[in-house]
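J.: 3D, please:
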Amino acid sequence: MAPTADDGAAPSRRPLRADAQRNEDRLLQAAAAAFARDGADASVKDIARAAGVGVGTLYRRFPSKELLIEATYRHEVQALCAAAAELAATLAPMPALRTWMERFIGFMATKHGMADALRVVLTDDSERRQTRAELAEAIGVLLAAGTRAGTTRTQVDAEDVLMALGGISLIAGQEHRPALATRLVDLLLHGIAAR
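T.: Sure thing, here's the model as predicted:
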């Protein structure tokens, strides 16, 4: 049976042509930046302009702002999770972990900007738990690389790190102090590093 809008499953989509996929990727990147900056009040016209496409192209892909917000959120989660393996393969473990944490803080800024709309769009608790599990798994990849290299403590729990990062982003966001997030990430990394 095909998933319905009520069962919490994301609708399946046909693969896009290469040019359409590039347009969608640019739209989602522009939307993430706009939502982080302006919240859910971000202008759809400004998002389309920043992506280098017409507003009609945006509405063909995302007929409502809620669908754009949901797609942006899912795209950001997917990119953040994929980045863990890429960073682990290209950087030393601690710089890889720091870079991922900084991206997570950016993701959370985008999410906070969309928070009110996401409460309406993402009503399924199982989806939130699934997202947390995927993000913890990504952190686990980075922690495992550090453990193998002897640069991170072996007993560090990926979910604990995720919760700490969530707290950092919440505090820094409420204080409107991005530099505070950097300092708190430094403290967290110090606690994770092997002695």
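J.: from here on, contacts and neighbour counts on C-alpha atoms
T.: Will do.
J.: Can you give me the separation between residue 174 and residue 76?
T.: The gap separating residue 174 from residue 76 is 21 Å, by Cα to Cα, to the nearest Å.
J.: Comparing these two, which residue is more hemmed in?
T.: Using other Cα atoms under 10 Å, the more surrounded residue of residue 174 and residue 76 is residue 76, with 22 against 11.
J.: isn't the more buried one right next to residue 107, touching?
T.: Yes - using Cα atoms under 8 Å, residue 76 is in contact with residue 107, at 6.6 Å.
J.: The structure of the following sequence is requested for comparison with the preceding one:
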Amino acid sequence: MATTGESGETPSRGKRADARRNQQALLTAAAKVFVASGVDAPIRAIAAEAGVGMGTIYRHFPTRSDLVIAVYRHQVEACAEAGPRLLAEAESPFEALRRWVDLFVDFLVTKHGLAHAMQSGGGGFDALHAYFLDRLVPVCGQLLDAAVESGEIRSDIRAFELMRGIGNLCVGRESDPDYDPRRLIALLLRGLRRSGAS
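T.: Alright, predicted model coming up:
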């Protein structure tokens, strides 16, 4: 029979929870480094950001493609979960949409290096892309619907179109440090505003 600690958790359950937290911290650190330096960033930079040894990263993610795929999935989930939270927190639905687009752009910067990191544009990447669409198009749609209902934006834009347009504006960011797509994306969002919306 398993014994419980003072917290009421069995030691193995507590250990699994710690391992999950450590892995999430690694993924968050890797995402931050990938956004700043691309998916070819040195593993030691990720280890330094996470405050762990390189051996810890390789224990969780034996290859770079394992790490990049895990970061991709982690960022998709973070974007998906952020939509409803931002709608509840932001001062307006349009502000929630704007803040969500910022997160989405961070994600896209990482996404554009994914196929190269996997050294293949084949089935693995295709499955991840389908996962990305299944999780994020409905969230973007929810944000757009809320902003339309509040009278802040026009109603003639679909979630997939907006995401595709933002994605196209982000192409080339990783190879040109002088190009910042956020300025153009801000103009795109401004173009959605209804006249008279504050």
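J.: List the TM-score for the superposed pair.
T.: Comparison of the two superposed chains (TM-score structural alignment, normalised by the length of the first structure) gives a TM-score of 0.80, and 181 aligned residues with a Cα RMSD of 2.5 Å.
J.: thinking again about what came up before, name the residues contacting each of residue 76 and residue 107 of the first structure.
T.: The contact sets of residue 76 of the first structure and residue 107 do not overlap (Cα atoms under 8 Å, 6 or more residues apart in numbering).
J.: In three-state terms, label the most centrally placed residue in the second structure for me.
T.: Central residue of the second structure (Cα atoms, centre = their mean): residue 75, 3.0 Å from the mean position. Assigned with DSSP: H, G, I helix; E, B strand; the rest coil, residue 75 of the second structure falls in the helix class.
J.: Check residue 120 of the second structure too.
T.: Put simply, residue 120 of the second structure is coil when judged by three-state DSSP.
J.: Same check on residue 115 of the second structure?
T.: Assigned with three-state DSSP, residue 115 of the second structure falls in the helix class.
J.: And for it, the neighbour number?
T.: The number of residues packed near residue 115 of the second structure is 17, by other Cα under 10 Å.
J.: So the residue lying closest to it once chain neighbours are set aside versus residue 182 of the second structure, what's the distance?
T.: The shortest distance from residue 115 of the second structure to any non-neighbouring residue, by Cα to Cα, 6 or more residues apart in numbering, is to residue 121 (5.4 Å). For residue 121 of the second structure, the distance to residue 182 of the second structure equals 27 Å [Cα to Cα].
J.: Could you pull out the strands in the first structure for me?
T.: With strands called from DSSP state E, the first structure shows none.
J.: ok, back up a step: between residue 121 and residue 182 of the second structure, tell me which one has more neighbours.
T.: Remark: of residue 121 of the second structure and residue 182, residue 182 carries more neighbours, 16 against 12, as counted by other Cα under 10 Å.
J.: how about the counterpart of the more buried one in the first structure, what does it touch?
T.: Alignment note: residue 182 of the second structure maps to residue 182 in the first structure; criterion TM-score structural alignment. Contacts for residue 182 of the first structure (Cα under 8 Å, 6+ apart) come out as residue 102.
J.: and residue 182 of the first structure, how far is that from residue 168 of the first structure?
T.: Taken as Cα to Cα, the span from residue 182 of the first structure to residue 168 of the first structure is 9 Å.
J.: how deep is residue 126 of the second structure tucked in, by neighbour count?
T.: Counted with other Cα under 10 Å, the neighbours of residue 126 of the second structure add up to 12.
J.: Give me the distance between it and residue 143 of the second structure.
T.: Distance from residue 126 of the second structure to residue 143 of the second structure, counting by Cα to Cα: 26 Å.
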